[in-house]
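Asker: heads up, no residue letters with this:
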């Protein structure tokens, strides 16, 4: 079981993602914006940050930068429909992040999370 911090501003999507990850056996803290997610970092450590790139308050890339500073080695997966535009390759590689592009099936999400967590082992 992994501890996952999920930051996604679309409430319906966030609910489905969190439920899917919980059904896969993970502990999930889910919030609707980057600033709230940043506050939850202090309740870590987390095994994985799953963050939308475009969010109110604090975007996912900046959230990931701050999270990686606080918790080196944190695994990061961005979920976005704007990956090519909003996420510079340099940022993604520097953070060691993976990108899951919307739309995706919940099964794909769980598989991606499992693959990223397996790399951490």
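Answerer: Structure's in. What do you need? Here the structure is a predicted model, which means the values were calculated and not measured. Residues are numbered from 1 along each chain as shown.
Asker: okay, CA-based contacts and neighbour counts for the rest of this
Answerer: Fine.
Asker: Residue 19: how many residues sit nearby?
Answerer: Neighbour count for residue 19, taken as other Cα atoms under 10 Å: 15.
Asker: one more structure, for comparison:
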């Protein structure tokens, strides 16, 4: 199956997504923030990037921009539950404009997540 990078600062969400993807047969690497995610992205060839948008320090918008530079053509899914000052749809709209292939509002069902990944990977 695919090698997927998950960049998510919320420990519980990161663990749940990792387990859902692994149960579906994917290989998963995780990063707790955007900076670590970008380091991983530069060190391996991933089939797909799944990133949270709102994270401290290096956010998902920067991750999306740098991912296009580092791995052109790699599919990107952005996820957001919004934040104190920003609704999820605003975050995801920005993600779309920066080149995310798909956007998902958290919480997202495991089946929806897997369907989107399957569609993007053509599997």
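Answerer: Looks like it arrived, so ask away. Predicted model, so just to flag it, every value in this text is computed and none were measured.
Asker: Need the three-state assignment for the most centrally placed residue in the second structure.
Answerer: Geometric centre of the second structure, nearest residue: residue 50, 1.6 Å, by Cα atoms, centre = their mean. On the three-state scheme (DSSP: H, G, I helix; E, B strand; the rest coil), residue 50 of the second structure is labelled strand.
Asker: Spit out the contact partners of it.
Answerer: Neighbouring residues of residue 50 of the second structure by Cα atoms under 8 Å, 6 or more residues apart in numbering: 4, 5, 6, 7, 76, 77, 78, 79.
Asker: quick check: whichever strand or helix holds the second one aligns to which part of the first structure?
Answerer: Meaning residue 5 of the second structure. Counting by DSSP states H and E, the element that carries residue 5 of the second structure is strand 3-7. Per TM-score structural alignment, the counterpart of strand 3-7 of the second structure in the first structure is residues 3-7.
Asker: buried stuff in stretch 103-121 of the second structure?
Answerer: With burial defined by 16 or more other Cα atoms under 10 Å, the residues of stretch 103-121 of the second structure counted as buried are 103, 104, 105, 113, 116, 117, 120.
Asker: how about it, aligned to which bit of the first structure?
Answerer: Under TM-score structural alignment, the match for stretch 103-121 of the second structure is residues 99-117.
Asker: All set now, cheers.
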